[in-house]
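Chemist: Based on what follows, work out the 3D shape:
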Amino acid sequence: MRGREMPGTQWQKSSFSGVEGPNCVELASVEGHLLLRESDDPDTVIATTPARLNALVRWQKSQRRSPKVREPARHR
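Modeler: Purely as a prediction, here's the structure:
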């Protein structure tokens, strides 16, 4: 799916992206799907559902709360 081939799509920049700069995550909602893209690469678009995006965000947040498990050092 190409971002520039979607006329009329209303993209919203993430509030975590800041005010300026090309490194922004943008979202749009089209026919029950969420579209995601980076503002510095607007032609690449990822389509997902709200439930799947919610699951990804919950999983990512759970990874921040969990202590990092370190692999035991290997001796050579």
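Chemist: Going by C-alpha atoms from here, please, whenever you check contacts or count neighbours.
Modeler: Noted.
Chemist: Measure how buried Arg58 is and give me the count.
Modeler: Counted with other CA atoms under 10 Å, residues neighbouring Arg58 total 11.
Chemist: one more, for comparison:
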Amino acid sequence: MTKRAPEADTGLAWIKSSYSSNDGPDCVEVAAAPGRVHVRDSKDVTGPALAVAPDAWSAFVTHAVTR
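Modeler: Okay, the predicted model is just below:
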């Protein structure tokens, strides 16, 4: 996992989670790129983001869905 510094325009196609709302604190966006899945707070798009390997992201999502 890597943590990237904030950038004004990453060139990534960000997708907001269907579980995110405009009223709550739980807002996540993801963007797929070759060899990485990027994750950020949709309410702070210029803030830091995480980049994880696709297999790590898949494992996380599988774990989260089964909870």
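Chemist: now what about the TM-score between them?
Modeler: After superposition, the two chains reach a TM-score of 0.68 (TM-score structural alignment, normalised by the length of structure 2), with 62 aligned residues with a CA RMSD of 2.2 Å.
Chemist: Contacts for the helix or strand that contains Asp43 of structure 1, please.
Modeler: Assigned by DSSP states H and E, Asp43 of structure 1 belongs to strand 41-48. Outside strand 41-48 of structure 1, the residues within contact range by CA atoms under 8 Å, 6 or more residues apart in numbering are 1-4, 33-38.
Chemist: Pull out the buried residues from that strand.
Modeler: 45, 47 (16 or more other CA atoms under 10 Å).
Chemist: Centre of the chain to it, how far?
Modeler: The gap between where strand 41-48 of structure 1 is centred and where its chain is centred comes out at 10 Å by CA atoms, centre = their mean, to the nearest Å.
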